[in-house]
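**Student:** output the structure for:
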Amino acid sequence: MTNADRFLGRAHAYAAARPDYPEALGAWLRDSGLLERGVADVGAGTGLFTRLLLTHGARVDAVEPNPEMRAELESSLQDAVNAGQLRVHAGTSEGTGLETASVGLVTAAQAAHWFAPAPTVTEFRRVLKPGGRVLLVWNDWRGEDTPLNHAYGEVVRKHSDVSTPEAVSRVPDAELAGLLPGGYAQRTFENAARLSRERLHALAGSVSYLPAPGSPGAPALARDLDALFDAHAQAGQVTLSYGTHAYLGRLDR
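**Tutor:** Okay, the predicted model is just below:
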């Protein structure tokens, strides 16, 4: 199974349930001038981060290997496609299909932990304009110290696929140099997701290493999610706290 194939059948749940990215992150990118020379959003998925880039004025080439996620992205952002602000490509971090020296910023949100560092760096160097930068972003609920986060973590550990690769959430800081060999600066933004019961179920259904909707393991996962929700809900929702970790770096040593 390829990394892209891990998300087959999960695109709708992904688009419906995954958390957005903080407006403060988009404003920081805009105010830093990083969006002015074009952006390649690689591993764009269903377009959650692509939307943030577009909202803050970027011209975006979205690259995504999974056909279901790519279709979801293109459908949800059709207005930007029609306006010429967004182009959607079938491609990977190792072969984006983009023109050489065509963008000033490459972004990868919730995706770079699936990339092979060496060929990815080679490809990013090819598509970046001189002085271009790379931004890696992850929304991560792990490490956020709340009762709901701890309870959700227990459910995830109980139901995770035993064959899941170790790097399923984000690249550890100690390994980031493989993707950002020229060094990087880090910023973290608070990001809370308010979840209904249905969105909590969809969130789990969007995770590649948890039982897929309709699979044999799905009913047991659903029961544990219901128990979690009943124990923690207030006014019909629970709040899963995320840290949005942004790493802005260069490729040249």
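**Student:** only C-alpha atoms for contact and neighbour calcs from this point on.
**Tutor:** Noted.
**Student:** and residue 210, how far from residue 203?
**Tutor:** 10 Å (Cα to Cα, to the nearest Å).
**Student:** from the contact counts, what lies against the strand or helix carrying residue 28?
**Tutor:** Per DSSP states H and E, residue 28 falls inside helix 23-31. Helix 23-31 sits against helix 48-55, with contacts defined as 3 or more Cα pairs under 8 Å, 6 or more residues apart in numbering; DSSP states H and E.
**Student:** list the contacts of residue 221.
**Tutor:** 155, 159, 211 (Cα atoms under 8 Å, 6 or more residues apart in numbering).
**Student:** sequence B follows; please return its structure for comparison with A:
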Amino acid sequence: MTSPDWSATSADYAKHRQGFPARFYELIEREGLFAPGMRVLDLGTGTGTVARALAVRGAEVTGLDPARGQIEAARRLAAEEGLAERLRFVEGLAERTGLKPTGFDLVVAAQCWHWFDRGLAAAEARRVLRPGGALLICHYDWLTLPGNVAHATEFLIEAHNPRWRMGRSTGIYPAWATDLALGGFDALGFAGFDHEAVYPRAAWRGRIRASAGVGGAMDPEGVARFDAELAALLDARFPEEPLRVPHRVFAIWGRRP
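**Tutor:** As a prediction, the model looks like this:
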């Protein structure tokens, strides 16, 4: 799978992509995966949505991403939020982080596991975790139900980018259990829940511009054409303000023995 040019999406990504809801962070605390004071590595950090949320909750976080534009946006947002002392952001690959072994209590891969060489990424996560530390893989996906705005939006993405093949997700990823087991993790667990995300219509357009199939794959002219058609679609079929878009949170984890 070809990775998108995430740096091209950074402005919209930083402004419009919603992070995991508060209930997700309550879940990982309840499951014993996270506690204040932990050292956390956030793989594929993007603009640092999860990294910043964990820093607010008392973690010391390293955010790693190969896209320079994403790292620059993450650093700016962390500084604006007064989190720079608890966060550092570095360019790098999940499969070869270059970080010291056994340096982290928790490794998180949020919205990104499918972009990695999963076997190598699992092995690297195991290397940088302390014994008993956890690798947490999680997603926050919109749900395409017949006739809803996500369903209509996906059809429009496919019309503009026929090579995009990431639609119709159920938001559940059972194959990741095998990734964890083959990576040498045990005590596997999983959890999830559905959540209704609220998007002003302009923010939904920005969210979609920041997605892999649009901003990460099209040139600026193509993105502008797509965005104009999405605006027209929303005017014609989804005039309500704001939009309410069903999402699903899925999390699966294992521990380094």
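**Student:** on that earlier part again, average distance between the helix holding residue 28 of the first structure and the second structure?
**Tutor:** Here the mean offset of helix 23-31 of the first structure against the second structure after fitting is 1.8 Å, by mean Cα distance after the TM-score superposition for the first structure.
**Student:** quick one: name whatever helix or strand follows that helix.
**Tutor:** strand 39-42.
**Student:** how much does that following strand stray from the second structure?
**Tutor:** Counting by mean Cα distance after the TM-score superposition for the first structure, strand 39-42 of the first structure comes out at 0.7 Å.
**Student:** so what does that strand touch, helix or strand wise?
**Tutor:** strand 60-63, strand 103-109.
**Student:** related to what we said a few turns ago, neighbour count: residue 210 and residue 203 of the first structure, which is higher?
**Tutor:** residue 210 (22 against 19; other Cα atoms under 10 Å).
**Student:** now do the same for that one: its match in the second structure.
**Tutor:** Structural alignment (TM-score structural alignment) places residue 210 of the first structure against residue 214 in the second structure.
**Student:** specify the local secondary structure of the nearest residue to its match once chain neighbours are set aside.
**Tutor:** Once flanking residues are discounted, residue 214 of the second structure sits nearest to residue 223: 6.2 Å by Cα to Cα, 6 or more residues apart in numbering. Here residue 223 of the second structure is recorded as helix under DSSP: H, G, I helix; E, B strand; the rest coil.
**Student:** before we move on, back to that, how about the helix holding residue 28 of the first structure: buried residues?
**Tutor:** 25, 26, 29, 30 (16 or more other Cα atoms under 10 Å).
**Student:** was I right to think the second one contacts residue 50?
**Tutor:** No - Residue 26 of the first structure lies out of contact with residue 50 (Cα atoms under 8 Å); the separation is 10.5 Å.
**Student:** where do the strands sit along the stretch 101-250 of the second structure?
**Tutor:** 104-110, 129-142, 186-199, 243-255 (DSSP state E, counting those that start in this stretch).
**Student:** so which elements touch the third one?
**Tutor:** Here strand 186-199 of the second structure is seen to pack against helix 175-182, strand 243-255 when contacts are counted using 3+ Cα pairs under 8 Å, 6+ apart.
**Student:** let's see that with 7 Å instead.
**Tutor:** Applying 3 or more Cα pairs under 7 Å, 6 or more residues apart in numbering; DSSP states H and E, we find strand 186-199 of the second structure packed against strand 243-255.
**Student:** which residues in the first structure does the strand it packs on align to?
**Tutor:** Counting by TM-score structural alignment, strand 243-255 of the second structure falls onto residues 238-250 of the first structure.
**Student:** quick one: contacts of the matching stretch?
**Tutor:** For stretch 238-250 of the first structure, contacts defined as Cα atoms under 7 Å, 6 or more residues apart in numbering pick out 133-141, 144, 148-149, 180-196, 229, 232.
**Student:** same check, this time on stretch 80-95 of the first structure
**Tutor:** Residues outside stretch 80-95 of the first structure that contact it (Cα under 7 Å, 6+ apart) are 42-43, 59-65, 74, 97, 115, 119-120, 123.
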